[in-house]
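**Q** Have a look at this prediction, sequence included:
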Amino acid sequence: MTTLRVLGLAGSLRTASLNRALLRAAQGLAPAGLVIEAFDLISVPLYNGDVEAAGDPAGVAALKGAIAAADGVLFVTPEYNHGVPAVMKNALDWASRPPRGAALDAKPVGIIGASPGQTGSARGQSQLRQAFEFTNSYAMPQPELLVFRAHEKFDAEGNLTDEATAKYLARYLEAFAAWIARFKAP
């Protein structure tokens, strides 16, 4: 069995973020043959065409390299003000450059997210899905994972404690592994 390598990106920089906790839970619940490696976006500066023209900063080069080396990318996004947070959109903007041959081009991607609100990051996920049309990334259409009232589903240390959410996450990851395999060359 070939191991599928997934790069996980959490769209919050806070150490105690619910989305970082969801990414850690995904790492622990990944099915056999799927390995999720987390990449911290803290080192990725705001996109600036002038900076890009001078050459990718180290954090950007590392992000692009990690995406290129992965079989798929798992975006774990919160929702800020009814949309995708700036740190997540910024990572996507850098990873979509240059337009031809970008790291995200033809890459299978998954989108999950957690929020204390009732919609569980639905709007943020929707905005990411729209952006993936431009990047020519293959966003998995179903199933979706929208962890609502997330503050009630993780303990103070960031461990996922809700059994139903853990089951949904495990099913999502199995589906994501199958999605990635559809695009993997034999």
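**A** Looks like it arrived, so ask away.

**Q** drop to CA atoms for contacts and neighbour counts, all remaining ones
**A** Will do.

**Q** Can you list the buried residues in stretch 67-86?
**A** 67-68, 70-79, 83-85 (16 or more other C-alpha atoms under 10 Å).

**Q** From the chain's centroid, how far away is it?
**A** Distance of stretch 67-86 from the chain centroid (C-alpha atoms, centre = their mean, to the nearest Å) equals 4 Å.

**Q** End to end on that stretch, go ahead and measure it.
**A** 19 Å (C-alpha to C-alpha, to the nearest Å).

**Q** and what of stretch 30-40?
**A** End residues of stretch 30-40 are separated by 19 Å (C-alpha to C-alpha).

**Q** what are the ranges of the strands in this protein?
**A** Using DSSP state E, the strands of the chain run over 4-10, 34-39, 72-76, 108-114, 138-139, 145-147.

**Q** then this one, side by side with the first:
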Amino acid sequence: MDQIKIAVIVGSLRTHSINKKLALAVGKMFSERFVLQRVEIADLPLYNQDFDHDYPAPGILFKQAIEAADALLFVTPEYNRSMPGVLKNAIDVGSRPPGSNSFAGKPAAVIGTSPGARGTALAQQHLRNVFVGLDVLAMAQPEVTVQFQEELIDEEGRIGNERTQKFLQGFVDRYSAWLIKTLAA
């Protein structure tokens, strides 16, 4: 496998989302062996089982983007101690109809940032629980729950804190090595 394609799914629709900034910053840390492609979720309709026989075009495009990837990177905020509804909706769209789970068998990692002291730990744990039902293999460590502060990451994805830069690079290095090993198996 020459290049490894990673689908990046950000669980926020906000224009100036701090998780979009985190995804951008982390994306710049991967070596050239990895190609990261952000998969948008904003245009997905709310999942409805009536779609199972006539899937809407945005759902089909989303599923195709996930299927084209070798691996997944979820970057999620935490809303009310869980993942945002828009992210859960994207998962529901991508895993349906029965027998066509686009996530199945993919290796994944979860990261996130929030202004709160615990970061996105609970949202990430809930997402990992959902991975079991999706047949997604989740990298267990390191957990990346960044407490976001003003000017930590700018609009261009530059990190303004050396300690955070090293921490995130450590995650990227470990995720990269884990993906190479996992995908070779």
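**A** Happy to help now that I have it. In this text the structure is predicted, and so the values were computed from the model without any measurement.

**Q** I'd like the strands of the first structure laid out as CSV, including distance to Asn19 of the first structure.
**A** Shown next, in CSV, are the strands of the first structure (distance: least, C-alpha to C-alpha, whole Å):
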stretch, distance to Asn19 of the first structure
strand 4-10, 6
strand 34-39, 12
strand 72-76, 6
strand 108-114, 6
strand 138-139, 19
strand 145-147, 9
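
**Q** what's around the nearest residue to Leu13 of the second structure once chain neighbours are set aside, how many residues?
**A** Nearest residue to Leu13 of the second structure in three dimensions, chain neighbours excluded: Ala42, at 6.2 Å (C-alpha to C-alpha, 6 or more residues apart in numbering). For Ala42 of the second structure, the number of neighbouring residues by other C-alpha atoms under 10 Å comes to 15.

**Q** My read is that Ala42 of the second structure contacts Arg14, right?
**A** No: Ala42 of the second structure is not in contact with Arg14 according to C-alpha atoms under 8 Å; the separation is 9.6 Å.

**Q** list the residues that contact both of these two?
**A** Any residue near both Ala42 of the second structure and Arg14 by C-alpha atoms under 8 Å, 6 or more residues apart in numbering counts here, and not one turns up.

**Q** before we move on, back to that, would you mind saying which of the strands of the first structure lies nearest Trp94 of the first structure?
**A** Trp94 of the first structure sits nearest to strand 4-10 of all the strands of the first structure, at 13.4 Å, using C-alpha to C-alpha.

**Q** Please name every helix or strand in contact with the closest one.
**A** helix 18-29, strand 34-39, strand 72-76, helix 163-183 (3 or more C-alpha pairs under 8 Å, 6 or more residues apart in numbering; DSSP states H and E).

**Q** Return the most buried member of those.
**A** Of these, the one with the most neighbours on average (mean count of other C-alpha atoms under 10 Å) is strand 72-76, at a mean of 26.
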